[in-house]
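>>> Provided below are the primary sequence and the corresponding predicted coordinates.
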Amino acid sequence: MSSRSSEALVHPPPSHRPEAWHHSGAGGLLGDLVLGSSDGLVGFLSFVAGVSASLPSQRIIVLAGVAEMFAGGTSMGLGAYLGAKSEREYYEHELAREKMEIREMPDEEREEIRQIYRGKGFEGGELEMVVGRITADKDRWLKIMMHEELGFTQSAFVSPYRAGLGVGLSYVVGAAFPLAPYLLFDRKIALVVSMALTGLVLFAVGAAKSRLSARSWLKSGVEMAGLGLAGAMFCYGLSAWIASL
């Protein structure tokens, strides 16, 4: 391996710009938004289908739906906030531990760098040059240890407030689709319109979700719409059966 390639690993060329999608945390935020909106769509459609089969009053259905929509959004938002906060706290704990090890056990940490880059194909004088350049700058040393040894990338973390707000609001927005027909149509017609509208939106969300993976947008959309509608029909049938007892 040439000295030019070893320098590139330690000092990436200035013309290189990492793809924002892979390194900015945008994937994590999009995942949170997909999670919140799909939960609002699927969970709320199942809920509203179930209460439609068992409650006689459309007004009660709407009131129960509004209450569930905001309760679900609050619950999802708090869960996302706490999850993101825990991840960040764990990262900061590991960062502090790694700083302490570099400060108090530099020889052991230097050997870890040596082993990491030996595994990448460096050897002999070139390996020692790479180790020397990395460990000459403690900030760079720490950053490489966090990434190479522990698999952490700071920019991948989403703000807890951003995650909580994003998931909570996306849940409420998702839940609004299956609820809206009950504000415009009679109960029986509203259920059909609600399922059709939610199915279309679920397909769109599933297609958007395919950006997070290598799956076909068509398969992802059909799968999400199919599962959501199947869950709603199951809840409707179960509630109707219980109401008939």
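Ah, there it is.
>>> from here on, just use CA atoms for contacts and neighbour counts.
Noted.
>>> longest single helix anywhere in this protein?
Using DSSP state H, we find that the single longest helix of the chain is helix 58-104.
>>> so which bits of the helix or strand just after that helix are buried?
Downstream of helix 58-104, the first helix or strand assigned by DSSP states H and E is helix 106-119. By neighbour count with 16 or more other C-alpha atoms under 10 Å, helix 106-119 contains the buried residues Glu109, Arg110, Glu112, Ile113, Arg114, Ile116, Tyr117, Arg118.
>>> what about Pro13, distance to Arg4?
Distance of Pro13 to Arg4, computed by C-alpha to C-alpha, to the nearest Å: 10 Å.
>>> alongside the first one, take a look at this:
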Amino acid sequence: MSVTSASSFMSDYTRVADRDSSVDDEKSLHARLNTDVESGDSKTGEKKSSRFSIDGRTVSDAIIGLSDGMTVPFALTAGLSALGDTKVVVFGGMAELIAGAISMGLGGYLGAKSEEESYKATLKETKEQTLTDPASVKGTIAEIFEPYELPSELVSQLTHHLSASPELPSFLMNFHHTLPEPSGSRAVICAITIALGYFIGGFVPLLPYFFVGPTDAYLALKWSIATMAVALFIFGYGKTCFVSGWKGRRNIRKGVVGGLQMVLVGGVAAGSAMGLVKGFQLLAGNDHA
């Protein structure tokens, strides 16, 4: 690997706030690194800056909310449809949607908060290690660069500069602990995304029940199954192609397989719920007999 490649490697990591900007050596070092990267790949940089990007963790939260919302409430409404009362299905479905969205949102919020606290604790421990045990830190830096087969002189220079840099904790957090710094609004965004995804996904199978009579739960169930089959397939297809790509026969085939898998999962969940409700009805009928 060349020095320019090492410069590109070094200039991509996320910095931790509250750095000491008075260190001239580090300023000049990063200025040279950024200059090398910009001069060597200016066109690519322009393309990257103009491309719209979505936080991968936000997409993951949306997928979690939608996938749960499209299976659990669907299974519940399908099971309640065995009772034949549309009002029971609507009231039970709405209650589950609201309670489930709140629960999922709180779970996402607490999970993101735990991630933030874990990052802060690791950062504090890393800062203490850089002050109390600089020898082991130098060894850690050398281990980070070892897989890249850099010249020993370059590794020695990088280790020397990083060891004296106020950005050393940031470097270790990114390349040793591989922990990105969470944003301050991460927990709130995570909670809202998961809750909305769950509610929207779960409201789809409930829609047909609003347009039928009070005793037409079975008719609404047929429309609900058809609606959810289409929605589950679209969701599975989109989720798969978002990761693998949208163009090409291979990606399209993966998307179709992903869509069919989602339909299968939703069908199994709904069928199991309906079977349980039917079984409870038979048990109740036998007890009364």
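Received the coordinates, thanks. Note that this is a predicted model, so its numbers are computed, not measured.
>>> how close are the two chains, by TM-score?
A TM-score of 0.88 describes the superposed chains when it is computed by TM-score structural alignment, normalised by the length of structure 1; 240 aligned residues with a C-alpha RMSD of 2.3 Å.
>>> picking up where we left off before, could you tell me where the longest helix of structure 1 falls in structure 2?
Mapped onto structure 2 using TM-score structural alignment, helix 58-104 of structure 1 covers residues 86-132.
>>> give me the mean deviation of that stretch from structure 1.
Following the fit onto structure 1, the mean deviation recorded for stretch 86-132 of structure 2 is 1.0 Å by mean C-alpha distance after the TM-score superposition for structure 1.
>>> how much space between whatever residue of structure 1 lines up with Val230 of structure 2 and Ala175 of structure 1?
Matched by TM-score structural alignment, Val230 of structure 2 corresponds to Leu200 in structure 1. Here Leu200 of structure 1 is placed at a distance of 14 Å from Ala175 of structure 1 (C-alpha to C-alpha).
>>> hang on, isn't Ile64 of structure 2 packed against Ile194?
Yes: Ile64 of structure 2 lies in contact with Ile194 (C-alpha atoms under 8 Å); the separation is 6.6 Å.
>>> who's more crowded, Leu200 and Ala175 of structure 1?
The neighbour count for Leu200 of structure 1 versus Ala175, taken as other C-alpha atoms under 10 Å, is higher for Ala175 (30 against 15).
>>> just tell me what the more buried one corresponds to in structure 2.
Matched to structure 2 by TM-score structural alignment, Ala175 of structure 1 sits across from Gly202.
>>> swap in Gly36 of structure 1?
With TM-score structural alignment as the criterion, Gly36 of structure 1 pairs with Gly65.
>>> the most centrally placed residue in structure 1: which element?
Residue closest to the average C-alpha location in structure 1 (C-alpha atoms, centre = their mean): Gly31, at 3.2 Å. In the assignment (DSSP H and E), Gly31 of structure 1 maps to helix 26-54.
>>> now that helix and helix 58-104, what's the angle there?
Per axes from the mean of the first three to the mean of the last three C-alpha atoms, to 10 degrees, the angle that helix 26-54 of structure 1 makes with helix 58-104 is 150 degrees.
>>> and helix 26-54 of structure 1, what does it pack onto?
Counting contacts by 3 or more C-alpha pairs under 8 Å, 6 or more residues apart in numbering; DSSP states H and E, helix 26-54 of structure 1 packs against helix 58-104, helix 160-179, helix 187-209, helix 217-244.
>>> now do it: distance to the chain's middle.
14 Å (C-alpha atoms, centre = their mean, to the nearest Å).
>>> again, but for stretch 76-85 of structure 1
In terms of C-alpha atoms, centre = their mean, the centre of stretch 76-85 of structure 1 is set 11 Å apart from its chain centre.
>>> before we move on, what about stretch 138-148 of structure 2?
Centroid displacement of stretch 138-148 of structure 2 relative to its chain, using C-alpha atoms, centre = their mean, is 30 Å.
>>> to what extent does stretch 189-204 of structure 1 diverge from structure 2 after superposition?
Average distance, stretch 189-204 of structure 1 versus aligned residues of structure 2 after superposition (mean C-alpha distance after the TM-score superposition for structure 1): 0.8 Å.
>>> same deal with stretch 34-44 of structure 1?
Superposing on structure 2 places stretch 34-44 of structure 1 at an average distance of 0.9 Å from its equivalents, by mean C-alpha distance after the TM-score superposition for structure 1.
>>> can you list the buried residues in that stretch?
For stretch 34-44 of structure 1, a neighbour-count test (16+ other C-alpha under 10 Å) marks Val34, Leu35, Gly36, Ser37, Ser38, Asp39, Gly40, Leu41, Val42, Gly43, Phe44 as buried.
>>> so what's His23 of structure 1 up against?
Neighbouring residues of His23 of structure 1 by C-alpha atoms under 8 Å, 6 or more residues apart in numbering: Thr153, Ser155, Ala156.
>>> ok, now how distant is Gly72 of structure 1 from Leu63 of structure 1?
Separation of Gly72 of structure 1 from Leu63 of structure 1 (C-alpha to C-alpha): 14 Å.
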